[in-house]
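> model this:
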Amino acid sequence: MKKIKISHVLIFAILLLGSVVMIGPLLWMVSTSLKDKTGVFQLPPQWIPNPIKWDAYQRLLELDTLGSGIKNTIIVSLTVTIIGTVTSSMAAFSFAKLKMPFKNLLFLVLLTAIMIPYPAVMIPQFMLFSKIGWVDTLLPLIIPGLFGNITMIFFLRQYLSNIPDSIIEAAKIDGAGYWKIFSNLIFPLIRPAVAAQFILWFMGAWNDYLAPLIYLNSPEKQTLQVVIANLNAAYAIQTDYPLIMAASVISLLPVLTVFIIFQKQIIESVAISGMKG
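Prediction:
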């Protein structure tokens, strides 16, 4: 019993230390956004500003680029994830339950796309989108994702492997077509996994920085992450860290809220998708 208790204490201490390391910078970011320039460098540092100042958020809301950045990020994130989730679900259903020639080989070829680093295809993609006139528009960020996400297809295919084929065969006997089977039978069964993967994809699309940096030039077309990077470059020299941290807090709030609310679904989906019954 003593050994068990000591091990529990050690595990708790390690987890506590890890949580402090991960949560500490986030708390310091929020604290810095509520200070003025002089309060940032105050010694000893104040975790709870006294007094709390909202000046950084007021100045941030006066910037035109912030509003356009949030709007563009919402357009890209929601469009890609909503339509892409539907196409990914249909692709996963096809790979998992339909009888097609060479479907396993095709799925393996799609999986190899995960192994190719993005910098290897970055220049060819830019040249392609440049020739068709999509540079400095949101189209390069939206159109490729509409055809699905291979990571989501993989997890949904694993999830579908736990569903018996007899259910689909029974629906066929009753005269249901593939679209009716997918929309009325399969999609409701995989809804928890779809919701979890949708959330993860939305978080990735919201935080995407490299692709918008490559394709977007005009300030009014840039997404929120690029806007924050530009603020960092412009105001870091002036040591205006409260403004930079306030922008980071605004960018973090949506994805943090989504993760806190749906963390149970995310963990369950990943756990179930890794099991094959």
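> hey, let's count contacts and neighbours off CA atoms from now on
Will do.
> Straight-line length of stretch 33-46, end to end?
With C-alpha to C-alpha, to the nearest Å applied, stretch 33-46 spans 12 Å between its terminal residues.
> starting at the chain centroid, how far to it?
A distance of 32 Å separates the centroid of the chain from that of stretch 33-46, by C-alpha atoms, centre = their mean, to the nearest Å.
> Give me the buried positions along that stretch.
33-37, 39-40 (16 or more other C-alpha atoms under 10 Å).
> and what of stretch 121-136?
Neighbour-count burial for stretch 121-136 [16+ other C-alpha under 10 Å]: 126, 129, 134-136.
> ditto for stretch 265-276
Buried residues in stretch 265-276 (16+ other C-alpha under 10 Å): 265-266, 269-270, 273.
> Give me the neighbour count for residue 100.
9 (other C-alpha atoms under 10 Å).
> now swap in residue 234 and tell me
Other residues lying near residue 234 total 13 when counted by other C-alpha under 10 Å.
> Which strand or helix spans it?
Counting by DSSP states H and E, the element that carries residue 234 is helix 224-235.
> What is that helix packed up against?
Here helix 224-235 touches helix 64-97, helix 241-273, going by 3 or more C-alpha pairs under 8 Å, 6 or more residues apart in numbering; DSSP states H and E.
> With residue 227 as the reference, name the closest of the ones you listed.
Nearest of the helices and strands packed on helix 224-235 to residue 227, taken as C-alpha to C-alpha: helix 64-97 at 6.4 Å.
> Regarding residue 53, which helix or strand does it belong to?
Using DSSP H and E, residue 53 falls outside every helix and strand.
> Residue 38 is in contact with that one, correct?
No: applying C-alpha atoms under 8 Å as the test, residue 53 and residue 38 come out as separate, 12.0 Å apart.
> and residue 182, what is it in contact with?
90, 93 (C-alpha atoms under 8 Å, 6 or more residues apart in numbering).
> rewinding a little: for residue 46, which of the helices and strands packed on helix 224-235 is the nearest?
Nearest to residue 46, of all the helices and strands packed on helix 224-235, is helix 241-273, at 13.6 Å by C-alpha to C-alpha.
> Which positions within the closest one qualify as buried?
For helix 241-273, burial by neighbour count (16+ other C-alpha under 10 Å) applies to 241-251, 255, 259, 265-266, 269-270, 273.
> how far off helix 64-97 does it point, in degrees?
Relative orientation of helix 241-273 versus helix 64-97 (axes from the mean of the first three to the mean of the last three C-alpha atoms, to 10 degrees): 10 degrees.
> Show me what helix 241-273 is packed against.
helix 2-33, helix 37-40, helix 55-61, helix 150-160, helix 191-206, helix 224-235.
> and for comparison, fold this next one:
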Amino acid sequence: MTVAPSGSGIVEPPSTPARRIIRRRRIALNTARYAALVLMAVVCLGPLLWQISTSLKGHGVDIYSSPPQLLPEKASLDAYSKVSDIVPIWRYAMNSLIIAVSVVITNIIGATCAGYALAKMDFRGKKLALTVFLTAMLVPGEVVLIAKYMLTLSMGINNSLLGVILPSAVGALNVLLMRNAMAGIPDELEEAGTLDGANAWQRFRHIAVPSVRGTTAVVAIFAFVGSWDGFLWPLIVLSDQSKYTLTVGLNYLQGTFQGDPRVIAAGTVVAILPLVIFFFALQRYFFRGVGEGAVKG
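Here you go, the predicted model:
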């Protein structure tokens, strides 16, 4: 490397061999990064693509061919029609949709209000309330499963969609996400609203809520996915088959058609499709909301 004379203030660029070494290291680093991304994509999307491929293969196509055939030569939708013939899949999907939409609405309203109160309002027992939400995150759901069932039984809402919705109405994680997002709002905005004569409700509605739209999308996605994928609690609280959710109803496919993985794969694709659509509809807000609701030290 050539060094400029002292006092000139000019540093010569590295020699050509040094540049080549730096370029090679950069190329190797980028190659490793892209290889890791491709590997993660295969691990995450591989099972889903395999299920879609299996659901589209007709009876004359070998599912376990070697090498694996991802794109079937003759695609068929017979497996999807069989799913609807075996179980009332659209009724189950409607039950799941009612539960998921209700849980999303209650979580957005409850978590937003609780998060604003914990972040921007002073009241007696504030630290205790925050400790309760933190503790609720540490307790496994299976520990309070019997208590939740006894509570719904005493309230007379077992074997109903309300009994499935109520325990998931407001999640502790969603409250903490909203609390951290609200805490990131500058206090100057709250003070300006107070000087303009806005009360707590007006500051919450016109200042706080518009500032945390990204976190609201995160809460909506978490609530929708959690309620749509829920299996154990609906299986316990529901006894009427007409009120089954989609995940519980599709479980009958495994017991009835163990030798036909095409039907099971078709039912899985039907259950996953709404999640994919919901996420892509809110993805532009989701990644912004991850930063808004990040846990701060």
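> that older thread, ok, so of the buried residues of stretch 121-136 of the first structure, who is nearest residue 218 of the first structure?
Proximity of those to residue 218 of the first structure, judged by C-alpha to C-alpha, is greatest for residue 136, which lies at 6.7 Å.
> Residue in the second structure paired with the closest one?
In the second structure, residue 136 of the first structure lines up with residue 159, judged by TM-score structural alignment.
> Surely that match is in a helix?
No: counting by DSSP: H, G, I helix; E, B strand; the rest coil, residue 159 of the second structure falls outside a helix, being coil.
> so it makes contact with residue 237?
Yes: Residue 159 of the second structure lies in contact with residue 237 (C-alpha under 8 Å); the separation is 5.5 Å.
> Contact partners for the nearest residue to the match of residue 136 of the first structure once chain neighbours are set aside?
Take residue 159 of the second structure and drop its neighbours on the chain: the residue closest to it by C-alpha to C-alpha, 6 or more residues apart in numbering is residue 238, 4.2 Å away. Residues in contact with residue 238 of the second structure (C-alpha under 8 Å, 6+ apart) are 158-160, 244.
> Greatest separation within those residues: which pair is it?
158 and 244 (12.5 Å).
> Where does the helix holding residue 234 of the first structure end up in the second structure?
The aligned range for helix 224-235 of the first structure in the second structure is 246-257, by TM-score structural alignment.
> The residue positioned nearest the centre of the second structure and residue 248 of the second structure, how far apart?
By C-alpha atoms, centre = their mean, the second structure has its centre lying nearest to residue 222, at 3.9 Å. Between residue 222 of the second structure and residue 248 of the second structure the distance, using C-alpha to C-alpha, works out to 20 Å.
> I would like the residues contacting the match of helix 224-235 of the first structure, please.
Here stretch 246-257 of the second structure makes contact (C-alpha under 8 Å, 6+ apart) with 83, 86-87, 89, 92-93, 95-96, 228-231, 234-235, 241, 263-264, 267-268, 271.
> buried stuff in the strand or helix carrying residue 165 of the second structure?
Using DSSP H and E, residue 165 of the second structure sits in helix 161-165. Using 16+ other C-alpha under 10 Å as the test for burial, helix 161-165 of the second structure gives 161, 163-165.
> mean offset of it relative to the first structure (after superposition)
Aligned to the first structure and superposed, helix 161-165 of the second structure gives a mean residue distance of 1.5 Å (mean C-alpha distance after the TM-score superposition for the first structure).
> now that helix: how far from the chain's centre is it?
Taking mean C-alpha positions (C-alpha atoms, centre = their mean), helix 161-165 of the second structure and its chain are 20 Å apart.
> Contacts for that helix next, please.
The contact list for helix 161-165 of the second structure, computed with C-alpha under 8 Å, 6+ apart, reads 95, 99, 102-103, 152, 157, 233-234, 237, 243.
> hmm, which two among those residues are most spread apart?
Largest separation among the contacts of helix 161-165 of the second structure by C-alpha to C-alpha: 95 and 152, giving 18.4 Å.
> what do we get in the first structure for residue 58 of the second structure?
The alignment partner of residue 58 of the second structure in the first structure, by TM-score structural alignment, is residue 36.
> helix, strand or coil for residue 124 of the second structure?
Following three-state DSSP, we place residue 124 of the second structure in the coil state.
> Run through the residues that contact it.
Here residue 124 of the second structure is in contact with no residue (C-alpha under 8 Å, 6+ apart).
> distance of it from residue 252 of the second structure?
Taking C-alpha to C-alpha, one finds residue 124 of the second structure at 51 Å from residue 252 of the second structure.
> what does residue 134 of the second structure give?
Residue 134 of the second structure is 37 Å from residue 252 of the second structure, by C-alpha to C-alpha.
> ok, now residue 41 of the second structure?
Per C-alpha to C-alpha, residue 41 of the second structure is found 31 Å from residue 252 of the second structure.
> Tell me which of the two has more neighbours.
Set residue 41 of the second structure next to residue 252 and count neighbours by other C-alpha under 10 Å: residue 252 wins out with 14 against 11.
> Could you verify my assumption that residue 234 of the second structure touches residue 245?
Yes: counting by C-alpha under 8 Å, residue 245 is a contact partner of residue 234 of the second structure at 7.0 Å.
> which of those two has more neighbours?
Using other C-alpha under 10 Å as the criterion, residue 234 of the second structure and residue 245 rank with residue 245 on top: 29 against 24.
> Not counting residues beside it along the chain, what's closest to the counterpart of residue 248 of the first structure in the second structure?
By TM-score structural alignment, residue 248 of the first structure lines up with residue 268 in the second structure. Closest residue in space to residue 268 of the second structure, ignoring its immediate chain neighbours: residue 51 at 7.5 Å, by C-alpha to C-alpha, 6+ apart.
> Under the alignment, what does residue 127 of the first structure map to in the second structure?
By TM-score structural alignment, residue 127 of the first structure lines up with residue 150.
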